[in-house]
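S.K.: How does the following fold in three dimensions:
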Amino acid sequence: MLTNPPQGEDLDSPLARARRVHQACERFESDWRRGGQPWLEDFVDASCPEDRPALFSELLPLEIELRRERGDRPCSTEYLARFPDLEKLILEVFRDPELAAGDPQATAAWNSDTLGADSPDEPASGRPVPPGEECGDYLLLEEIAQGGMGIVYKARHLGLKRLVALKMILSGSLATPAERARFRREAELAANLDHPNIVPIYEVRDQDGMLFFSMKLVDGGNLAQHLATFARDPRATARLVVTLAQALHYAHGKGFIHCDLKPSNVLIDRDGQPQITDFGLARRTAQDSSLTATGAILGTPSYMAPEQAAGQRQSIGPATDVYGLGAILYELLTGRPPFRTSTMMETVLQVLERDPVAPRELVPGLPRELETICLKCLEKMPEDRYPTAQELANDLERFLQGDVVEATSVFQKLRRWTRREPEVVSRIGGLSLVALLTEFNHQVLAQKTNDWIHYEVQGTLLLWAVSALLFQFLWRRGWRSDRVRMLWSSADLICLTLALKLLNRVESTLLVGYPLMIAASGLWFRVNMVWFTTGLAIACYLVLYFDTAFGWSQPLPTWAKQDDLQYPNIYVAGLMLTGFVVARQVKRTLALGQYYENRQGD
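M.R.: This next block holds a predicted model:
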């Protein structure tokens, strides 16, 4: 085992680097084994640039192994979406036969982090012209990047002696007509845009069945590789997004919507100026493209707008790109995208149903005005965002000048909170309603009441609410493990059982709380959580039954009387059946999600 470095050791030596990588892997595995769910991104981003490739190459197989032990089916597509700048390392790791055997993508041809991008049926033939050879008037120098439907080379025009970026369709001469049409459309759309912050297209060629186009070479890397630079300077971040917003406003004025904005699709030139690229999913505002199936979901889950995630193509417009800009702004400010989970399905569900954590909760020193602008961009409904990219740019410029930005109403802030914290909001809301109804019944309807029992019940409801706030606090602090979920579910069931015990002769209808808890556990999308909640609900009910019926001089519980529910085993069987149905639905949903991740864009 590698120990701490000896005093005076060169920190840049191979041994020192190996020691740092080894220690990081040990911390990662230790955190995982203790029941936590450490983020691979957190470990990789915290490492120094020199250690990053080696650390990622070690941590990725480790995480895959740990996730498979838990029953997950991690695939290469998911990691390509999470780490677009480490594509080569990911593909290299998944070439390992042991890893490829469990990778659903090993037999699929989808190598993109963008949903809906066409990919070839035979990716092995996707490099028809290797670097060092000629393609038409161009000499291919080196591969720069690879996406879902194209591979980008650094190339030199043999006649003009000009360096360019050359994008070639990934499946080469074997490309289907649909692939060729979409690839050509990307070039034609971008060629109609003439803006200093949009990568220009020089030429579109079909050379012996090989479709490609050349464009300006931007050799400063993409924005995903510069996140750390902007994270330290919110004002520089605001200026960058102003530039992007103005470029997009120009594109919108020409009738184009990008639909796939993300840091890896923003290139940075040597002067530090951003250049928007990759119009592969772009569409005309007034055109229903036949190249995309109706209702198809296109985009990158962590950055796509809710209307994209829902497949509502008729709702896509300038506000869709405003959302994408907001997602980029969010990641520049916080170091992470608005939504990031271990599976694409869960990410899409969060895009549809939740609001992101407020940036100032992740980075307390951020200007409040910049947070307000960012969250306005990320509103669920397009009409609640900035209507145009130019209005977003105007508000950011007001922030930079120290003026007042557009205010957000109290109602919008409350609505964001309810979407951001649905677990605690639903519990607090439900418990508050029950407490109010209980108080009303006690003060108005009840003829004979026991004040002491009433206060005990209200105290139990208060304890329940406090426990919900506590577990939500732990959840937001990163304790997102099954252990925390189980503790939270246990606290809910114990509080419910305690309230029913205090009431003694409880109405049988109140027992609906147990199956409701089982149904709610399905929202975690964990089959083991459903069965855990089911088992605990049955145990709590049996404790109530035996406590009331057989040991403490109490009459048979209301739900066990002859004219009500005659046998407790019938109720227990009902709880088991509820658990089975919910677990079955969760399995089906997860299976659909797996299919959704593995499918190729049609």
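S.K.: Every contact and neighbour count from this point should use C-alpha atoms.
M.R.: Fine.
S.K.: Just give the closest residue to C25, not the sequence neighbours.
M.R.: The shortest distance from C25 to any residue that is not its chain neighbour, by Cα to Cα, 6 or more residues apart in numbering, is 6.1 Å, and that residue is L59.
S.K.: next SSE after the helix or strand that contains the one you found?
M.R.: Assigned by DSSP states H and E, L59 belongs to helix 52-69. Along the chain past helix 52-69, the next helix or strand (assigned with DSSP H and E) turns out to be helix 76-82.
S.K.: wait, doesn't M529 sit right on V484?
M.R.: No - with the criterion set as Cα atoms under 8 Å, M529 and V484 do not qualify as a contacting pair; they are 10.7 Å apart.
S.K.: the more surrounded of those two?
M.R.: Of the pair M529 and V484, M529 is the one with more neighbours under other Cα atoms under 10 Å, namely 21 against 17.
S.K.: One more sequence to fold, the one below, so I can look at both together:
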Amino acid sequence: MATASVILTVTHGPLDGRSFRFDERTTAFLGRARDCNPQLPDDDDHRTVSRHHCLLDINPPDVRIRDFGSLNGTYLNGARIGRRDRGESVEQAAARAFPEHDIKDGDEIRLGDTVFRVGIDRSRPEKTKVVPRCVHCGADVGGEIGDRDGEYVCAECRSDPDQLARDYIAGSWRAGRYEIVKLLGEGGMGRVYLARDLGTGELVALKMMLPEVAADPHARAQFMREISVSQSLEHPNIARIRDADSYAGVFFFTSEYCAGGSLAARYRKQPVPVDEAVPLILQALAGLEFAHGQGVVHRDLTPHNILLAADGTLKLADFGLAKAFDQAGLSGLTRTGTAAGKPFFMSYPQAINYRYVGPEVDVWSLAACLYHLLTGLYPRDFDGDRDPWQVVLETAAVPLLSRRPDVPRQLALVIDTALRDKPAIGYPTAAEFRNALLLKGV
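M.R.: Predicted coordinates:
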């Protein structure tokens, strides 16, 4: 059961009285386009509203809004929060970064003549408020977490994550079982360490994840439930999660250590020969097909979490971590602004239907990874400061041969088909994409 909901109620305009309820972590686009939710009518009364007018990042009970450089602007409580200048083109406006604004219960959003009132339903009884404290040092963190309940690590403790990891491993989480050897890397969700299992002597990858919001019991339970499914995945091309737990606001996971590192680190945006790139993706597709057969969708495939073992075997890592962490609401409001929220390897269906994506979005992302290996570039043109979400909504992948003419034509056509995502993704299953590559690409 959700612990909070965000409700948008139309209080003025042709849709007066209609309500839109969001119970889970999601991204909502407002405008006249058919892929918007809420969608405003495409009629004379709404000509002042852009097709993709603004973006709502929703993580109940938190909400954030950003205008997309619309002609007539978005208004929050009567104040304009974004609008392109008169005479400024859509392209010029898209190259500007419009600020994001947090939304509170009772706030009003106006697009043209339509007004939405924001309601936040916490769906839980009132209780005596206590001063929220950092579960690591005990400092008051009320200003950091607002009205949220749950365990939280303060900003000062977060500033030294290595010490935080050592403290938890030594004293709290699986006490005495692991020791940290060195830092392997860090990303949008946390830090990854090389660690040693003191019982077996085996080297493992240990990931520490700190929620951006207070982790209440419901969110922790939802997250760990999802991870238990991912732990069951046993396949040569999947880096299995060995151990997982949460304690005092921190989540830890261990998985097999892949000494060859990630594809992103190995190739560093340098074009890779066809006869090297395609076999790597074929291995990835084998792992992907198995996971999908078990009902698990990755939803965050990038070259950073596709790893190589010491013997060259490719391993898909972090299966289910990003999806579970985000859907449980633990990642905070990250999809609109930070690097972790930029959809460089995300398909159009995933952008507009974030909560209900299926296996086909992983196939698209893996095709995007192959494109990136072959060209050193992203499939779409994420040029300058243009809003990346608008790029996904409004542009298609650049044909492969226009960026790398020496790729065999039949292979390029297969990859271009895989990266088609309107009205549907070109290859809906990993098996179909894999078979097409085997027929035309190897």
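S.K.: Which positions within the helix holding L59 of the first structure qualify as buried?
M.R.: By neighbour count, and taking 16 or more other Cα atoms under 10 Å as the criterion, the buried residues in helix 52-69 of the first structure are 52, 54-61, 63-65, 67.
S.K.: Looking at the residues you listed, which is nearest E331 of the first structure?
M.R.: Each of these was checked against E331 of the first structure using Cα to Cα; the closest is R52, at 19.3 Å.
S.K.: can you map out the strands along the first structure?
M.R.: Along the first structure, the segments classed as strands by DSSP state E run 134-135, 138-146, 150-157, 163-169, 201-207, 210-216, 256-257, 266-268, 274-276, 283-284.
S.K.: Any chance of these in CSV with mean neighbour count as columns?
M.R.: Output for these, formatted as CSV (neighbours: other Cα atoms under 10 Å):
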stretch, mean neighbour count
strand 134-135, 18
strand 138-146, 18
strand 150-157, 23
strand 163-169, 25
strand 201-207, 15
strand 210-216, 21
strand 256-257, 24
strand 266-268, 24
strand 274-276, 24
strand 283-284, 20
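S.K.: Out of those, the one nearest E26 of the first structure is which?
M.R.: By Cα to Cα (comparing all of the strands of the first structure), the closest turns out to be strand 138-146, at 31.7 Å.
S.K.: The closest one against the second structure, how far on average?
M.R.: For strand 138-146 of the first structure, the mean distance from the matching residues in the second structure following superposition reads 1.4 Å, by mean Cα distance after the TM-score superposition for the first structure.
S.K.: what helices or strands is that strand leaning on?
M.R.: Contact here means 3 or more Cα pairs under 8 Å, 6 or more residues apart in numbering; DSSP states H and E; on that basis strand 138-146 of the first structure packs against strand 150-157.
S.K.: Would you mind giving the residues in the second structure matched to the strand it packs on?
M.R.: The alignment of strand 150-157 of the first structure onto the second structure (TM-score structural alignment) covers residues 190-197.
S.K.: mind listing what I281 of the second structure touches?
M.R.: Contact partners of I281 of the second structure, counting by Cα atoms under 8 Å, 6 or more residues apart in numbering, are 366, 370.
S.K.: how about it, what's its partner in the first structure?
M.R.: Mapped onto the first structure by TM-score structural alignment, I281 of the second structure lines up with V241.
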